[in-house]
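J.: below: sequence and its predicted model.
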Amino acid sequence: MPDHIPSTRRNLPFRLSLPENDKLAIHVVYALFGLSVVFQIPGMLGVILAYLKRGEVAGSYLETHVAWQIRTFWLWLLMVVAGWLTVILLVGWLILLAAHLWLIWRIVKGWLVLVDERPIDRPEAFF
């Protein structure tokens, strides 16, 4: 590439793939999950980012956050699917409400622990 053409990569304010931006990437995943309370697509983008960061944060306290986030997404998706499959029985609306309240609780808990720069105690736990 000629020297006079600026690289787009160098002009970006940050790159989530850099190790010094690992914590920022985990914050972005929590934010995307927060948006998924209203819109479904951000949650999918968040779990993809979490999977991409999983290997890069191995061995650090961020590893527990990534495990927490991935588990949160898949359990939430399972509850949403169960809710929509049973919505005709009216119990589905309760399942959908519970799923979204559970998602909000997991986001808040995880994000607060991340701000304190601590690992999630039991990332495999339901609550």
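T.: Thanks, I have the structure now.

J.: when you work out contacts or count neighbours from here on, use the C-alpha atoms and nothing else.
T.: Fine.

J.: once you drop chain neighbours, what's closest to the residue positioned nearest the centre of the chain?
T.: Nearest residue to the geometric centre of the chain (CA atoms, centre = their mean): Val29, 3.7 Å. Beyond its immediate neighbours in the sequence, the residue positioned closest to Val29 (CA to CA, 6 or more residues apart in numbering) is Gly46, lying 4.6 Å away.

J.: pasting the second one now:
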Amino acid sequence: MDNDKERSLIAYNHITYLLNIVSYFTAGLLWIAPIVMNYVRRHEADGTWLATHFDWQIKTFWYSIFFFVIGMILLFISFGGLGISAVMDSGHLAAGSLLFAFLGVAVIGVTVVWHLYRIIRGWIALASNRPVP
């Protein structure tokens, strides 16, 4: 890979990392843009240290989506259980539903922190011209 191509891909990755961070301030609306961008140009970095950054961001996106959905499912289950417990006047069902709500919020919270960690760690590695593991 020539120097101009490498600089171009480095700048491109800086943009995708930035969009990942900015997506937190747009209620996730920009979250899809960096993943599409990574898929579009990832083949250009094959066999280079930059390929690790494309793969890193793609894996971060998909694992984050997976665990976020799990957290949301847990929350939906808890809301349903709370509704049923209110109708049936069941304290035990309400307690179980609150546990599901706590687990859902915890999974989503850990996912957000993990996502931010991966984006920041990858961006620092990119700024140092190093691959990510």
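T.: Here it is on my side, so go on. All of these numbers come straight from a predicted model, not from anything done at the bench.

J.: quick check: the residue nearest to the centre of the first structure touching Leu52?
T.: No. With the criterion set as CA atoms under 8 Å, Val29 of the first structure and Leu52 do not qualify as a contacting pair; they are 11.0 Å apart.

J.: what number of residues lie near the alignment partner in the first structure of Gly28 of the second structure?
T.: With TM-score structural alignment as the matching criterion, the partner of Gly28 of the second structure in the first structure is Gln40. Other residues near Gln40 of the first structure number 13, with proximity taken as other CA atoms under 10 Å.

J.: what about Gln40 of the first structure, distance to Glu63 of the first structure?
T.: Relative to Glu63 of the first structure, Gln40 of the first structure is positioned 24 Å away (criterion: CA to CA, to the nearest Å).

J.: same thing with Gly55 of the first structure?
T.: Using CA to CA, one gets 8 Å for the distance from Gly55 of the first structure to Glu63 of the first structure.

J.: next, count neighbours for the residue mapped onto Gly104 of the second structure from the first structure.
T.: Under the alignment defined by TM-score structural alignment, Gly104 of the second structure corresponds to Gly92 in the first structure. Gly92 of the first structure is surrounded by 19 other residues when neighbours are defined as other CA under 10 Å.

J.: where exactly do the helices run in the first structure?
T.: With helices called from DSSP state H, the first structure shows them at 8-11, 22-35, 41-54, 62-85, 91-115.
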